[in-house]
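In: below are the sequence and a predicted model; questions follow.
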Amino acid sequence: MRKLFYILCGLLIWMDGRSQTSDDAYREPLKQVLTEIEGQYGIKIRYSDAMVNDHFVTYARWRFRPDVEKTLTNVLATQDLSFSKTGDKSYKISAFQYHLKTVEEGKAQLEYLSSLYNDVASWEKRKTELRACMYQALQLSPVPPAPVSKPITTPVRKMDGYTVENIAFEVLPGVYTCASLYKPAKIKGKIPVVLCPDGHWEKHRYRADCQYRCATLARMGCMAISYDIFAWGESLLQFKSEDHRRSLAMTVQTLNAFRILDYMLKLKEVDTSRVAISGGSGGGSHTMLVTALDDRIKLTVPVVMVSSFHSGGCPCESGMPVHLCGNGTNNVEIAAMAAPRPQLVVSDGGDWTAHVPEVEFPFLKKMYGYYGKPDQVENVHLPNEKHDYGINKRTALYEFIGKHFHLDLTAVKDKTTGQFDESKVTIEPETSLYVFGDHGEKLPANAIHGYDELKKQFEGKGK
């Protein structure tokens, strides 16, 4: 009976399809077309009704090809939908993934970009044009004036070989970004600064691995500062969590880095010739972008994010049209804008950075070679690891910063094994890292609330 039912359904669909002509543009409901594809190719397609209801496909049957994936592409592209393979004969439909290309498309784009320049002069011209466009795309041309308020700080907490204090910056009138500042317990002379943005991992800067990283950098002799991404952490006192997935998140996060640099580089203990930034995942996207835009950054370590085919799926990474600059760019070319400043690309085998050694890294070596400094860019690839900022990735960061900033690493290495020792780091509870109190009761009175209030500060810019 079931077989007969499917035969009858297929016959009805076929008859309905035959009734369409060019007068109707061979128009069929999308849901019906997907059922036809399932029947013709013997596959199963997962999707939500909301995604397909009231959607229609013109010239539907004319889009079919012998290859099922080519057929799906032809049909779904008309609806701003895409698909992914979930099994041998199963697929899942999702909204068009604008930030993604195929691996092959990423390679092809790098080859095209390579044809646009062949020496320092032609590359510097391209870089200047990209940078100007990126500022415009972010609505930061010009960068808005900084509020005159001083940062808000909490009492210093003394740890083993380092200190921690929490600090809040007013980046725009009534818009605050909170951070934790880690310093060596004893500071002699001028010391380096390391900006430590993080990605979308749970707990963000409150995470143990973030605290390990910042505290160890401080014990190495650096000032390290970790700061909230927009609408995460204490930023949620002013904005909703869903506001993080809106375009101005990318702009505010970039502005956060500029404001923090403005403050840090005025401290008498800071060596302005030794300024670094390193973040993972979404923080890696942020790392590449800030380095491309700000020459005050002298060393950069983007972690698990350099990819020719993935531009970051969150609007905080691609919500503004930065990647459309120069008739199209990608994260690898943006990373190349750091040249000839030292850069360490950390990649792994478990995400979109799996191809870095053979695809993205050679491109970066070529770009650094224009300056006669191919050794200034390095890649640590961890093929058996996944998408995180784990100990092996942190170890690569410590070694790279130690080498280029000429730091004595004996204080943070085990005397017996020679391995980095993070055991002296105190992992604090989340509330210890708050600036505005356990319940936000200390949030300044002028703090704005809501994304609409933020948008007002950018009205008319970037147009």
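Out: Arrived safely, thanks for sending.
In: for the rest of this, base every contact and every neighbour count on C-alpha atoms.
Out: OK.
In: I'd like the next helix or strand past the host helix or strand of residue 271.
Out: Element membership for residue 271, per DSSP states H and E: strand 270-280. The helix or strand immediately downstream of strand 270-280 is helix 282-293, counting by DSSP H and E.
In: specify the angle between that following helix and strand 270-280 in degrees.
Out: Going by axes from the mean of the first three to the mean of the last three CA atoms, to 10 degrees, helix 282-293 is angled at 140 degrees with respect to strand 270-280.
In: what does helix 282-293 rub up against?
Out: 131, 134-135, 197-200, 253-254, 257, 277-279, 297, 300-306, 311-312, 314, 316-317, 331, 334-335, 337-338 (CA atoms under 8 Å, 6 or more residues apart in numbering).
In: below is an additional structure, to be compared with the one above:
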Amino acid sequence: YDYGMQLAKRGYVAICPDCRGFGERRDEALQKGTDEKSFLTSTCFHLAHMAEPLGETVAGMCTWDASRLIDYVYERGEWDTEDLGVMGFSGGGMQTLWVSALDDRVKKCIISGYLYGYRDALLLLNGNCSCNYVPHLWEHFDMGDIASLIAPRPLAVQSCRDDHLNGPRGLVNVTEQMDIVQKAYSLYGKEEYPLHDVREGDHCWHEEVLDIALPRL
């Protein structure tokens, strides 16, 4: 999905890095293919296979990368960092969730195709990408708890009704987490957030969330 281009057409500066394990940052042994499918096929399993025995996680490395990218934006000094936002779909939504929760330089964020309960979406559905897993995290926190750290900054979450990643209970697994986040925003008197944009379809991006969450420049 070309949501970087969609942002640019709305007047924003859009920086679209290759995530670890994708594109030119794939694991070396799997960098042979140059077709589009090869660039979009991740090597997260290979990263996690070595990272976790060393006390690292792919989610942690991606969050580190995103924060360093924000450093770069600040160092350039030519863009309005007072309105800096992060947006992503699926694995990009995972990165958006984590960096927005942990780096308050992010002023607004849009998470698409990624915010649901760990048990249903990542444990019962145990064939998900290795980038999702942080050992023992689900014993203490859920995604709603992590997303609550974004409060009171503007947050929009997009979910699709038939997204298989929602888990066997469907949207219920999403709305439970959104309720947790809503309570955090209520503590700040920001009941208008988080915005929850529910669309039809399976695991897919809908551009309409931009019309809801971002003004055209």
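Out: Nice, I can see it. All of these numbers come straight from a predicted model, not from anything done at the bench.
In: what about the contacts of helix 282-293 of structure 1, which are in helices?
Out: Residues of the contacts of helix 282-293 of structure 1 located in helices (DSSP state H): 131, 134-135, 253-254, 257, 316-317, 331, 334-335.
In: okay, stretch 182-193 of structure 2 sits on what stretch of structure 1?
Out: When structure 1 is aligned by TM-score structural alignment, the counterpart of stretch 182-193 of structure 2 is residues 365-376.
In: flag every buried residue along that stretch.
Out: Within stretch 365-376 of structure 1, the residues that qualify as buried are 365-370, 373-374, 376, counting by 16 or more other CA atoms under 10 Å.
In: rewinding a little: distance from the chain centre to the strand holding residue 271 of structure 1, please.
Out: In terms of CA atoms, centre = their mean, to the nearest Å, the centre of strand 270-280 of structure 1 is found 18 Å from the chain centre.
In: that strand against structure 2, how far on average?
Out: Here the mean offset of strand 270-280 of structure 1 against structure 2 after fitting is 1.1 Å, by mean CA distance after the TM-score superposition for structure 1.
In: that strand maps to which residues in structure 2?
Out: Using TM-score structural alignment, the residues of structure 2 aligned to strand 270-280 of structure 1 are 79-89.
In: what comes up buried for that stretch?
Out: By neighbour count, with 16+ other CA under 10 Å as the criterion, the buried positions of stretch 79-89 of structure 2 are 84-89.
In: now the helices for structure 2?
Out: For structure 2, applying DSSP H gives helices covering 3-9, 36-40, 44-51, 58-76, 91-102, 118, 143-148, 172-187, 208-213.
In: quick revisit: got the angle between the strand holding residue 271 of structure 1 and helix 248-264?
Out: Here strand 270-280 of structure 1 runs at an angle of 150 degrees relative to helix 248-264 (the same axes, to 10 degrees).
In: which strands or helices does strand 270-280 of structure 1 pack on?
Out: strand 191-197, helix 282-293, strand 299-303 (3 or more CA pairs under 8 Å, 6 or more residues apart in numbering; DSSP states H and E).
In: contacts for that strand, please.
Out: In contact with strand 270-280 of structure 1 (CA under 8 Å, 6+ apart) are residues 190-199, 264-265, 284-287, 291, 296-305, 388-389, 405.
In: likewise stretch 3-21 of structure 2?
Out: In contact with stretch 3-21 of structure 2 (CA under 8 Å, 6+ apart) are residues 24-27, 42-44, 47, 61-62, 79, 207, 216-217.
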